[in-house]
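J.: Fold the following for me, if possible:
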Amino acid sequence: MSNSNVSIFIDEEPQPIAVLQTPVQFELNTKKLTDGEHILTIVSKSPTGREGIKKIPFRVRNGPEIITEGIEEHEVLDGVVPIMINAYDKGNQKEFIIEGSETPRSIPIWVWVLLISFFGWAAFYMITNFSI
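T.: All right, here's what the predicted structure looks like:
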């Protein structure tokens, strides 16, 4: 008995990117796709004429990562808003480059509150327990 054929589609394209006979190992080159949401659709056809379909949603992010601080999605803004923007790429994946691979961020308010509380407690403790 012969094997099934599979047709591989990206998004809603009418033409498959590949028609192969199973079993097969397939490499999807995401560099040819735009960043964002996509759907990989695999349609199989058995030698008896029966069809099966599988849809796999996935997200492509080949371009540089863009990080913003100071504005969130669907946020209501008023006045002058300072926004920090950073974009960095994965670079050469065969070697690790540390410079520019991290996004600088400001220290969150909860960290400042925790530090001030700790130092306030430490000062209180020192004054009350070590006074002569």
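
J.: When you work out contacts or count neighbours from here on, use the C-alpha atoms and nothing else.
T.: Will do.

J.: What residue, apart from its backbone neighbours, is nearest Ile97 spatially?
T.: Gly91 (7.8 Å; C-alpha to C-alpha, 6 or more residues apart in numbering).

J.: so where do the strands sit in this protein?
T.: For the chain, the strands defined by DSSP state E cover 5-10, 18-21, 36-45, 51-60, 65-69, 84-88.

J.: got CSV for these, with distance to Gly120 and mean neighbour count too?
T.: Compiled in CSV, the strands of the chain are given as follows (distance: least, C-alpha to C-alpha, whole Å; neighbours: other C-alpha atoms under 10 Å):
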stretch, distance to Gly120, mean neighbour count
strand 5-10, 59, 20
strand 18-21, 66, 14
strand 36-45, 48, 16
strand 51-60, 47, 12
strand 65-69, 30, 12
strand 84-88, 32, 14
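
J.: For the comparison step, fold the sequence that follows:
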Amino acid sequence: MAKTSQLVTLFLDDNPVPFAAYAPPIKLDIDTTRLTDGLHALKIVARSSDGREGVQHISFTVRNGPAISVIGIAEGDTVSDVIPLTVNAYGSERTDSFVVVASETPKAIPSWVWALVIAFLGWGAYYFYSSLFMST
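T.: So this is what the prediction gives:
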């Protein structure tokens, strides 16, 4: 029985032709700028020296385009009537300037912050009242 050499073969998405095949161990860089934004799958097939194969699938998401933030609707929401939306898209195309307006998505102050502020003001009012009128 002839021995086969060890080989690691890499496939991207459903392409039957591998984009890389090396003897292990390997280190490589995958250039995601050539991939479309969205979900992709990396399939790694490793063949041992006695001919047995192992397969591993790794799903990953590519986002090289601008980041998109949407406030007002989320994945899987059930909605009716009029929906107010805030959509913001920002990327890193320009490195020579920084645009403050497009770099942040406006969000409302969380309700727990308001509750904390009210509790603190209430405690302050109680402390002021007790130190003013109860010290005599």
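
J.: Any idea what the TM-score is?
T.: TM-score of the superposed chains, computed with TM-score structural alignment, normalised by the length of structure 1, equals 0.76; 131 aligned residues with a C-alpha RMSD of 3.0 Å.

J.: so which of the strands of structure 1 gets nearest Pro108 of structure 1?
T.: strand 65-69 (11.2 Å; C-alpha to C-alpha).

J.: mean per-residue distance, the closest one to structure 2?
T.: Comparing strand 65-69 of structure 1 with its match in structure 2 after superposition yields a mean distance of 1.5 Å (mean C-alpha distance after the TM-score superposition for structure 1).

J.: which residues in structure 2 does that strand align to?
T.: Mapped onto structure 2 using TM-score structural alignment, strand 65-69 of structure 1 spans residues 67-71.

J.: swap in stretch 18-31 of structure 1?
T.: Against structure 2, stretch 18-31 of structure 1 falls on residues 20-33 (TM-score structural alignment).

J.: ok now that stretch, how far from the chain's centre?
T.: Distance of stretch 20-33 of structure 2 from the chain centroid (C-alpha atoms, centre = their mean, to the nearest Å) equals 23 Å.

J.: same thing with stretch 93-101 of structure 2?
T.: Counting by C-alpha atoms, centre = their mean, stretch 93-101 of structure 2 comes out at 21 Å from the chain centroid.

J.: list the contacts for the closest residue in space to Leu10 of structure 2 that isn't next to it in sequence?
T.: In space, and not counting its chain neighbours, Leu10 of structure 2 is closest to Ile44: 4.8 Å by C-alpha to C-alpha, 6+ apart. Listed by C-alpha atoms under 8 Å, 6 or more residues apart in numbering, the contact set of Ile44 of structure 2 reads 8-11, 55-57.

J.: let's see 10 Å
T.: 8-12, 18, 20-21, 54-58 (C-alpha atoms under 10 Å, 6 or more residues apart in numbering).

J.: got it, and Val17 of structure 2?
T.: 9-11.

J.: Make TSV from those and add distance to Ala119 of structure 2 to it.
T.: Formatted as TSV, the contacts of Val17 of structure 2 follow (distance: C-alpha to C-alpha, whole Å):
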residue	distance to Ala119 of structure 2
Thr9	61
Leu10	58
Phe11	58
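
J.: Which of these are conserved in structure 1?
T.: Using both residues aligned by TM-score structural alignment, their matches' C-alpha atoms under 10 Å, structure 1 keeps these contacts from the contacts of Val17 of structure 2: 9-11.

J.: Show me what Val80 of structure 1 lines up with in structure 2.
T.: Under TM-score structural alignment, Val80 of structure 1 pairs with Val82 in structure 2.

J.: how close does that match sit to Gly76 of structure 2?
T.: 17 Å (C-alpha to C-alpha, to the nearest Å).
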